[in-house]
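S.K.: Could you work out the structure for the sequence below:
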Amino acid sequence: MTALSATAMPVSDDKLEKLMAEFATCAVANVSDNLERLRGAKGIKPFHRSGVMVGRALTIKVVPGSNGFIHRALDVVKPGDVLVVDGGGYVDRALIGEIMVAIAKSRGAAGYVIDGAIRDIDNISCNDFPVFARDFIHLGPYKDGPGALNVPVTIGGMMVHPGDIVLGDADGVVAFSPEEAEDLLVCTRAQQKKEEDILASVAAGTYTGAYAK
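M.R.: Here you go, the predicted structure:
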């Protein structure tokens, strides 16, 4: 994929919605391949039952073990937002559980991505509301630590900016700017078609090993 032009124009809300609907049918692995295999959240995995997540990043920075700013984010979350929480990778206290998942779902959020721990796994794993995190633990959070909303954050080594498109599936999570989304979608679709053709040739017994070259 070519680098994003410095003159890229902002994406309208209508176009952004259409692009996100298209990305909802794309594999995270194919998208990250077309970001030069450099971008992606390492160590962040899905804990919900199944399903793809796509939405706009509402970014949240918290201090380890404190979720007060996640509560603040739930007061301003909009339908289609993904709550992207930089918890510093700290997994000794859970930042969210069943109740905060229910609140996010009721307000139309598209999911959670948390570089930290969660709890109430029995409930979360039985539902399709997307929850991606680093780990789980029963110990709960404090609520009085400092933090910030709508600032650049780091999730599993991946930088996420407010308003980025966030895509998640069983393989993990990737994020990218709306301005690069259209070109990225074209490249991802081309790779998807190439892989479908390869699988068809494997099934037909005509595969020649060209994919490895």
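S.K.: contacts and neighbour counts: CA atoms only from here.
M.R.: OK.
S.K.: how far is the lengthiest helix in the chain from where the chain is centred?
M.R.: Taking DSSP state H as the criterion, the chain has its longest helix at helix 181-204. Its chain's average C-alpha position is 22 Å from that of helix 181-204, according to Cα atoms, centre = their mean, to the nearest Å.
S.K.: which secondary structure elements does it contact?
M.R.: Applying 3 or more Cα pairs under 8 Å, 6 or more residues apart in numbering; DSSP states H and E, we find helix 181-204 packed against helix 13-23, helix 28-33.
S.K.: So which bits of the longest one are buried?
M.R.: Within helix 13-23, the residues that qualify as buried by neighbour count (16 or more other Cα atoms under 10 Å) are Leu16, Leu19, Met20, Phe23.
S.K.: Could you dump these into CSV with distance to Pro64 added?
M.R.: As requested, the buried residues of helix 13-23 are exported to CSV (distance: Cα to Cα, whole Å):
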residue, distance to Pro64
Leu16, 33
Leu19, 34
Met20, 31
Phe23, 32
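S.K.: I have a second one here; can you model it like the first so I can compare?
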Amino acid sequence: MSGTAPLTKGQGRKVGPAFTLRFVPAREDLATPASWSSPTSTRGAIEAMPDGCIAVVDAMGITDAGIFGDILTARMARRGVAGLVTDGVMRDLAGVLSTGLPVWCQGVAAPPSVAGLTFVNWQEPVGCGGVAVFPNDTIVADDDGAVVIPAAMLEAVVDEAVEQERMEAWIMDEVGRGVALPGLYPMNAETRARYDAFKAGNG
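M.R.: Next up, the predicted model:
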């Protein structure tokens, strides 16, 4: 997802099912402080978030209105939400950081969400950072940013990821031994044979 950078260093890697929230452009009759008390509000969405989920917020890339501040993120942390990913921005930076909720976003802005956005719903397909995200897709977020794994592809991706990590760890060992990159990365037939022999000998 584009524009989903760690709000601070050292947040670690978080993995969990997507709980989606969607904003649309602000409309004067809807984007008001009174809307915060509506049943269809960010407050209502937060109370519906299950333990261990990652909130994925479609803020349409708007960076001059902070979607959440310290109170809402504190409640999310209290409910066991694993993290927050958005293509928008946050507000109340010091307060948000104090909650301990890991956040991936485009930065911070002082104005509240109603200055540029209207919240419309949760747990429906959204677009975040140019990527389609459906409820319960798997989100993986770390120091490099955030990615989406479609729910139907999770098992296949996990299987391939384990093999990819093992292969790259072997390649790194080879580099550490002074092996030149041509033919090693990517592997030629000879290198592939050596790697297959390594796997066979190590279960």
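S.K.: closest to Glu98 of structure 1 among the buried residues of helix 13-23 of structure 1?
M.R.: Met20 (26.6 Å; Cα to Cα).
S.K.: What's the separation between the closest one and Gly163 of structure 1?
M.R.: 12 Å (Cα to Cα, to the nearest Å).
S.K.: mind putting the helices and strands packed on helix 181-204 of structure 1 in TSV, distance to Val84 of structure 1 included?
M.R.: Shown next, in TSV, are these (distance: least, Cα to Cα, whole Å):
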stretch	distance to Val84 of structure 1
helix 13-23	17
helix 28-33	17
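S.K.: one step back: give me the stretch of structure 2 that the longest helix of structure 1 matches.
M.R.: Helix 181-204 of structure 1 corresponds to residues 154-177 of structure 2 when matched by TM-score structural alignment.
S.K.: now the strands for structure 1?
M.R.: Here structure 1 has its strands, by DSSP state E, at 45-46, 53-62, 81-86, 94-96, 111-118, 131-136, 147-149, 153-155, 158-160, 165-169, 172-176.
S.K.: Determine how far the fourth one lies from the middle of the whole chain.
M.R.: Shown here is strand 94-96 of structure 1, whose average C-alpha point lies 17 Å from the average C-alpha point of the whole chain (Cα atoms, centre = their mean).
S.K.: so that strand corresponds to what in structure 2?
M.R.: Strand 94-96 of structure 1 maps onto residues 66-68 of structure 2, going by TM-score structural alignment.
S.K.: Show me what the matching stretch is in contact with.
M.R.: Ala59, Gly88, Val89, Met90, Arg91, Val108, Ala109, Ala110, Pro111, Pro112, Ser113 (Cα atoms under 8 Å, 6 or more residues apart in numbering).
S.K.: Please apply the same query to stretch 157-164 of structure 1.
M.R.: So stretch 157-164 of structure 1 is contacted by 39-42, 56-59, 150-154, 174-178 (Cα under 8 Å, 6+ apart).
S.K.: rerun that using 10 Å as the cut-off
M.R.: 38-43, 55-60, 81-82, 84-86, 88-89, 115, 149-154, 166, 173-181 (Cα atoms under 10 Å, 6 or more residues apart in numbering).
S.K.: before we move on, the earlier item: need the strands of structure 1 in TSV (columns: mean neighbour count and distance to Ala203 of structure 1).
M.R.: Putting these into TSV (neighbours: other Cα atoms under 10 Å; distance: least, Cα to Cα, whole Å) gives the following:
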stretch	mean neighbour count	distance to Ala203 of structure 1
strand 45-46	22	31
strand 53-62	26	30
strand 81-86	28	38
strand 94-96	27	45
strand 111-118	28	37
strand 131-136	25	34
strand 147-149	19	50
strand 153-155	24	38
strand 158-160	20	37
strand 165-169	27	26
strand 172-176	25	28
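S.K.: would you list these in TSV and tack on distance to Ala29 of structure 1?
M.R.: Conversion of these to TSV gives the following (distance: least, Cα to Cα, whole Å):
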stretch	distance to Ala29 of structure 1
strand 45-46	13
strand 53-62	14
strand 81-86	19
strand 94-96	27
strand 111-118	17
strand 131-136	16
strand 147-149	28
strand 153-155	17
strand 158-160	15
strand 165-169	9
strand 172-176	8
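S.K.: angle of the longest helix of structure 1 against strand 165-169?
M.R.: 20 degrees (axes from the mean of the first three to the mean of the last three Cα atoms, to 10 degrees).
S.K.: with structure 2 superposed, average distance for helix 181-204 of structure 1?
M.R.: Superposing on structure 2 and averaging over aligned pairs (mean Cα distance after the TM-score superposition for structure 1), helix 181-204 of structure 1 comes out at 0.9 Å.
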